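# Give the three-dimensional model of this entry:
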Amino acid sequence: MRIFLFLVLLLVSSDLMAQGLAEQIRKAHGDWSDVKFVEFTWTAQARGMSRTYVWDRTTGRVKATIGDTTVDIPATGAGLKETNEIEAHKAFINDSYWLLFEQFIFRDDVELVEGAGKIPGQESESKWLEVRYSSGGYTPGDTYRLYVNDKGVVFGWAYFPGGQKEPRFYMTREALQTQAGITFPTDFKQDSKTVIKLENVKIR
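The predicted structure follows:
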């Protein structure tokens, strides 16, 4: 019985530590609850591919421009039937994570785990918050590990598709900007080389 109670207390303590770190991250990056408008262009450098979004959070609508096509879709993806609209929404969800991942931490289908260890490819260590999406969305089971400094700012992340043991990639999050009280990265690097850029960002 004592062992069982100890394990329960250990799990509760671990959960509280993870929640505490998540709150620290949210405070460091700003509160999106008052944000009404977001515009940004997501660019994959190597592929020369860009996608632009204009998101009106008051109406819940997103104008997604991919190539020469612009579609108007609900941010939630509710009721979409046309293939091009569904694909645009998938792209919007994926690309939004790069800009505002911190806002996707607090969801019912998310499991948070706090820890510390070596940063991938480096000898230095850091505390981290692991964000596990157990269900829902287009890629259930995906896991992200956010590497956090002492101020709660996420300086790098690793991606584990489907919850696999080894990460598909680790990238640093650089060139931070702040608009309307929201702090976000605009440059994502792998092995010191820019892979993803967020451009023409407007938040208000």
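
# Could you use CA atoms for every contact and neighbour count after this?
Noted.

# which residues of the chain fall in helices?
2-29, 83-100 (DSSP state H).

# and the angle from the longest one to helix 83-100?
In other words, helix 2-29. Calculated by axes from the mean of the first three to the mean of the last three C-alpha atoms, to 10 degrees, helix 2-29 forms an angle of 90 degrees with helix 83-100.

# Let me have the helices of the chain in a markdown table, adding mean neighbour count and distance to Glu130 as columns.
Converted to a markdown table, the helices of the chain look like this (neighbours: other C-alpha atoms under 10 Å; distance: least, C-alpha to C-alpha, whole Å):
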| stretch | mean neighbour count | distance to Glu130 |
| --- | --- | --- |
| helix 2-29 | 15 | 9 |
| helix 83-100 | 17 | 15 |
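
# Please generate a structure for the following sequence too, so the two can be compared:
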Amino acid sequence: MKNTFLILCVIAIISSCKKETPTGTDKETTTLSTAQRLANTAGLKSWNEVEEIKFSFNVGKSGKTVLTRNWTWNPKTNNVQLIALGDTINYKRHSKLDSLQISSDRAFINDVYWLIPEFKLVWDQGTTITEKKSQMAPISKDTLDMISILYNKEGGYTPGDAYDIYYDANHKFKEWAYRRGNDSTPSMITTFEKFETIAGFTFATDHRSPDGATSINFTDIEITKTK
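Okay, here's the model as predicted:
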């Protein structure tokens, strides 16, 4: 990959985060959309039970961890805590934030997108979703179905971006390609690996660049549900 990959993988997901509605599933209909099935496979139906989620977002390069952000998030109250580089930052999402908190929230949106991209297919507004069957995945070259999400040109940090997500017959994400500004050439491609099921939610805890040298991975995932 180009030298820009490490920067892209950290900021790419920030670019297309729009208004969020993390309220679990909508009222069920007879026929679920592909996006809903993908999200349900990852555990979306139980999201309303989550009181708190903790996780560490890590970036690895050539076998060394070069960035770690530790998060504590209460989705019901929108309270967030970030611990990184020896600093602790607390804030309440969707409230008035100072410049440091805004920067932290951008990182939070990025890291959450990597953790639960399946849910973003359902939560995010201002998007267009399209589907294609039997597409060649860019890394493995496997034949997989593809769902694409395109963010509109208004709102967000850098609007107009797109993601092509390749998934298997079990509705698990296997690879994705990020296309800045809906360009035909991907700016970033990674795998989805090392799936773990925690408190009823399934996460891909590792993402690898095509050459395997760069990793976006998650550790220390803890979920507290309503008792």
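
# Mind checking the helices of structure 1 for the one nearest to Ser126 of structure 1?
helix 2-29 (12.7 Å; C-alpha to C-alpha).

# how close does the residue nearest the centre of structure 2 sit to Asp124 of structure 2?
A centroid search over structure 2 (C-alpha atoms, centre = their mean) returns Tyr113, at 2.1 Å, as the residue closest to the centre. Here the criterion is C-alpha to C-alpha, to the nearest Å. By it, Tyr113 of structure 2 lies 11 Å from Asp124 of structure 2.

# hang on, the earlier thing: mind checking what the residue nearest to the centre of structure 2 lines up with in structure 1?
Alignment note: Tyr113 of structure 2 maps to Tyr97 in structure 1; criterion TM-score structural alignment.

# nearest spatial neighbour of its match, skipping sequence neighbours?
Spatial nearest neighbour of Tyr97 of structure 1, excluding adjacent residues (C-alpha to C-alpha, 6 or more residues apart in numbering): Phe104 at 7.6 Å.

# if we can go back for a sec, does the residue nearest to the centre of structure 2 touch Trp123 like I think?
No: the criterion here is C-alpha atoms under 8 Å, and Tyr113 of structure 2 misses it with Trp123 at 11.1 Å.

# And Gly44 of structure 1, what's its match in structure 2?
Just so we're on the same page, residue 44 of structure 1 is Ala rather than Gly. Ala44 of structure 1 maps onto Val59 of structure 2 when the alignment is built from TM-score structural alignment.

# Test my guess that its match contacts Thr68.
Yes: between Val59 of structure 2 and Thr68 there is a contact at 6.6 Å, judged by C-alpha under 8 Å.

# For the two, work out which one has more neighbours and name it.
Between Val59 of structure 2 and Thr68, counting by other C-alpha atoms under 10 Å, Val59 is the more crowded of the two (21 against 17).

# those strands in structure 1, which residues are they?
With DSSP state E as the criterion, structure 1 has strands at 37-44, 49-56, 61-66, 69-74, 110-118, 125-133, 143-148, 154-160, 169-174, 177-179, 182-184, 187-190, 193-203.

# Of those, which is nearest Leu5 of structure 1?
strand 110-118 (20.2 Å).

# same for the closest one, what does it pack against?
Contacts defined by 3 or more C-alpha pairs under 8 Å, 6 or more residues apart in numbering; DSSP states H and E place strand 110-118 of structure 1 against helix 2-29, strand 125-133.

# how about JSON lines for those, with distance to Glu39 of structure 1 added?
Shown next, in JSON lines, are these (distance: least, C-alpha to C-alpha, whole Å):
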{"stretch": "helix 2-29", "distance to Glu39 of structure 1": "17"}
{"stretch": "strand 125-133", "distance to Glu39 of structure 1": "25"}
